[in-house]
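[1] Here is a sequence together with a model predicted from it:
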Amino acid sequence: MSMTAAVCNAFRGSILHFLANPGEAGADHSYQFIPDGLMVVENGRVLALGGYAELHPTLPAGTQLTDYSGRMILPGFIDTHIHYSQTDVIASPGKQLLDWLEHYTFPAEGRFDDMNHATEVAGFFLDELLRNGTTTALVFGTTHRQSLDAFFAVAGQRALRMVAGKVLMDRNCPEFLRDTPDSAYADSAALIERWHGQGRLGYAITPRFAVTSSDAQLAQVGELARNYPEVHIHTHLAENMDEVAWVTRLFPWSRSYLDVYDHYGLLRERAVYAHCIHLDEDDRQRMVDSGATAAFCPTSNLFLGSGLFDLAGALDSGMRVGVATDVGGGTSFSMLRTLGESYKVAQLRGYTLSPLQAFYLATLGNAKALGLDDNIGNLAPGKEADFIVLDPESTPLMARRMRSATTLIERLFIFMTLGDDRAVAATYILGELVHTRACLPSAENLSNE
């Protein structure tokens, strides 16, 4: 193995990443855990990964070694559904989905016709993702074309791998947020041509949900999807029972909510449907057959009282499933907190989500769900070096609890139950440090103050 000193950086710590789905490959063959590991990064990609004792002697003179001994290095978290335009309405009290949209979301999104506002929010939003260890996300913008120009410009300046799209809606929403079937197509096509594939950026065709698009607009969206088969499709599906009933009234010819999207050619690989709570067996099978992904959004579903996603049923059926924060209906940017709530929702449905499965979903599983696993999702040599460092002593309680943990699985469970942004000691993009957090004082120091 050849390593050149000028561009190599090495990182020491406990290293964990996934090679396959623990639920399919079996836990013993699904992940690699190196208690004292070394990862070598060259030109933004993982060059080598292995034990510290084995790899350290091979490092060329001048290699910069960053020592995270006692901490855990993992691939960056991936969020499969989030709204950057709802950053300022997180933690807004209200009723269920449709009322919440009317009273909080739509007024907030109306401000994104201002490019300066969109740029400022995009910067804060991306800072918050990185602070929480999320290095890639599938992101909703607003109906304003400039909201996507702002987002992509800020994300591109930071060399982030992000996928986003302009919201499409021409009915059942405020007039100041409406586009038209023709403008939805034209604006989306222009944004795709400008931004998709620029650096690490990708585009998602983004109808908000079926009730806010007319038949004419959905037909245009389907045409857009046919003309740009390489981009993502991103929307909402079967989140709330009132929403499902509304779809039935608006599209009386459809067999189901999902059938509306399928009718217009929007059910395919790289199509991501947020929520998918109220699906029947036929719809699940159509999701499986098409290769579409369901984005499980536990904190949002609990906060808005939408229902409990059937994770076990989805996995058993063979559906692709990702996990997502869904900020601002979701109540945290933290994937650790999101995994903890995923565990609780699964418990209420009679399924125990293992820590291995949870961390797989947040990393390689979500990369596969987005069709990005050729580049991100684990730390295999050749992958882009987006990674995070978790600190098991980030809070006095976590440090105390970790001292009695005897297995990797137990430590992961503590991270996902007690962890939040404070547990993310560092975040790296293409091997470059973009966020670091000073360690909190130890429990002993705190008690002596």
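    Right, received. Where do you want to start?

[2] From here on, just use CA atoms for contacts and neighbour counts.
    Fine.

[3] Show me which positions of stretch 145-158 end up buried.
    Within stretch 145-158, the residues that count as buried by 16 or more other Cα atoms under 10 Å are 145-156.

[4] Second structure follows, compare the two:
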Amino acid sequence: MKIDTAAAPASAVPRPWYKHLYTWVLVAIALGVLVGHFAPATGEALKPLGDMFIKAVKMVIPPVIFLTIVTGIAGMRDLATVGRVAGKAFIYFLFFSFLALLVGMLVANVTRPGHGLNIDPASLDASKVADYATKAHETSFIGFLNGMIPDTFVSGLTSGNILQVLMISILFGVALALIGERGDKVLGLLEDVSAAFFKLVSIVMKAAPVGAFGAMAFTIGKYGIGSLANLAELVATVYLTSILFVLVILGAVARICGFSILRLLAYLKGELLLVLGTSSSESALPALIEKMEAAGCPKAVVGLVVPTGYSFNLDGTNIYMTLAALFIAQACNVELSFGQQLLLLGIAMLSSKGAAGVTGAGFITLAATLSIVPSVPVAGMALILGVDRFMSECRSLTNFVGNAVATVVVSRWEGSLDLARLNETLRGKRAVTTGA
């Protein structure tokens, strides 16, 4: 993805709308909905298109994260600064994870989306969620720590586990920084390789409309828009809560930091459409790294905050967890006391970190949380299995925006944010050209 961060000349002619990748992603999403609705069998058959695009993006994510983190840490040289940035990032992640869980809990108590369903837990088919429950038991804290360490250095880059990529990237970056000037040649080489990989990303992103079309056609074809009707209140509550969290809470944080959340959303519109179409925030990870650097966040901070946030800063997933857990309790007529709800929140806080890096982490983390809270039946997850796919887009979008805001906040907190450049970029006064 080529990025030009120079100020845009006043006479610059904007690209026609039909030459923007995000335009074609939007068209592809609309076509996918139509095909899935009117030809569901065809829509289901198009699933490989979405799968192949996501697979292609995941192919480049490990080297992009590795190169970004290593060059960022080695370029800093001051390891005390690296530790300070990482510490501030984790303080931010923990606070907003707790806040998102709390917001989900409060909204569930006010709106009570599961009230009146009167589901008998014994009538639920627990086999539908058996696989998720099994995976949830596999995501213990010890298993989580053990899973961070790859079998070999190279396997950390090939396993697809972001936590393992983070581990070897941070260690190698620190090692490169410690050897001082002897590492300059290696650092220069890695920066050149990084440029080549981002060009590779831009090539892969050309297929984004095809991937979004296939993924959306499959979702609508398999589950159908009509499947939303039975659980419309839960789905609507998750979406509205997430929108309010982004606009009100993250919006307030953005205002304190000196920028507009709405302008940031407009700046990232191409990436947001891609996340919407593919139901995966990972599909836009490389673009987010580039765009945040282009907007004035230092490379070292972006390299640490964005990849780490993808595992530990999941605002959308956290909102969903407490909302879905209390929905199941309400639907099954299980009344939880205030103390039990606080216990649920605390367990969700821990289990959400334990499932970091696990595919389908949102649903698996919910299973892990409910398995520890005996009052709420794990089998109740079968109630929301059919519409979970529709809520996954909301989780991914909120997670994505949350990590963009976190990057700016930590940069500002660190005193290294170029605020003037950020606002010029968000207002369109700097030319920023990417694959999206």
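    Ah, there it is. Keep in mind it's a predicted model, so treat the numbers as computed, not measured.

[5] TM-score for this pair?
    The TM-score (TM-score structural alignment, normalised by the length of the second structure) is 0.24; 180 aligned residues with a Cα RMSD of 7.3 Å.

[6] circling back to that earlier point, now, which of the buried residues of stretch 145-158 of the first structure sits nearest residue 79 of the first structure?
    Residue 79 of the first structure has its nearest neighbour among those in residue 155, at 15.0 Å by Cα to Cα.

[7] doesn't residue 127 make contact with that closest one?
    No - with contact defined as Cα atoms under 8 Å, residue 155 of the first structure does not count as touching residue 127 (10.2 Å).

[8] mind listing what's buried in stretch 25-43 of the first structure?
    For stretch 25-43 of the first structure, a neighbour-count test (16+ other Cα under 10 Å) marks 30-42 as buried.

[9] Select from these every entry located in strands.
    In this view, these that belong to strands under DSSP state E are 31-42.

[10] Okay, residue 211 of the second structure and residue 351 of the second structure: tell me how far apart.
    Residue 211 of the second structure sits 31 Å away from residue 351 of the second structure, going by Cα to Cα, to the nearest Å.

[11] For the two, indicate the residue with more neighbours.
    Neighbour count, other Cα atoms under 10 Å: between residue 211 of the second structure and residue 351, residue 211 has more, with 29 against 24.

[12] just checking, the more buried one touches residue 278?
    Yes - the criterion here is Cα under 8 Å, and residue 211 of the second structure meets it with residue 278 at 6.9 Å.

[13] what do these two both touch?
    50, 54 (Cα atoms under 8 Å, 6 or more residues apart in numbering).

[14] Flag every buried residue along the longest helix along the second structure.
    What stands out as the longest helix in the second structure, according to DSSP state H, is helix 79-111. Buried residues in helix 79-111 of the second structure, defined by neighbour count with 16+ other Cα under 10 Å: 82, 85-86, 88-90, 92-94, 96-105, 107-108.

[15] again with stretch 403-423 of the second structure
    403-412, 417, 419, 421-423.

[16] Just the endpoints, please. Distance across it?
    End-to-end distance of stretch 403-423 of the second structure (Cα to Cα): 18 Å.

[17] Past the strand or helix carrying residue 191 of the second structure, which element shows up next along the chain?
    Here residue 191 of the second structure sits within helix 184-205, counting by DSSP states H and E. Sequence order places helix 208-223 as the next helix or strand after helix 184-205 of the second structure, per DSSP H and E.

[18] gap between whichever helix or strand comes after that next one and the chain center?
    Following helix 208-223 of the second structure in sequence order, the next helix or strand is helix 232-244 (DSSP H and E). Mean C-alpha position of helix 232-244 of the second structure versus that of the full chain (Cα atoms, centre = their mean, to the nearest Å) differs by 18 Å.

[19] Please apply the same query to stretch 89-102 of the second structure.
    Using Cα atoms, centre = their mean, the distance from the centre of stretch 89-102 of the second structure to the centre of the chain it belongs to is 14 Å.

[20] What lies in contact with that stretch?
    Residues outside stretch 89-102 of the second structure that contact it (Cα under 8 Å, 6+ apart) are 245, 305, 309, 312-316, 318-319, 321-322, 345, 348-349, 406, 410.
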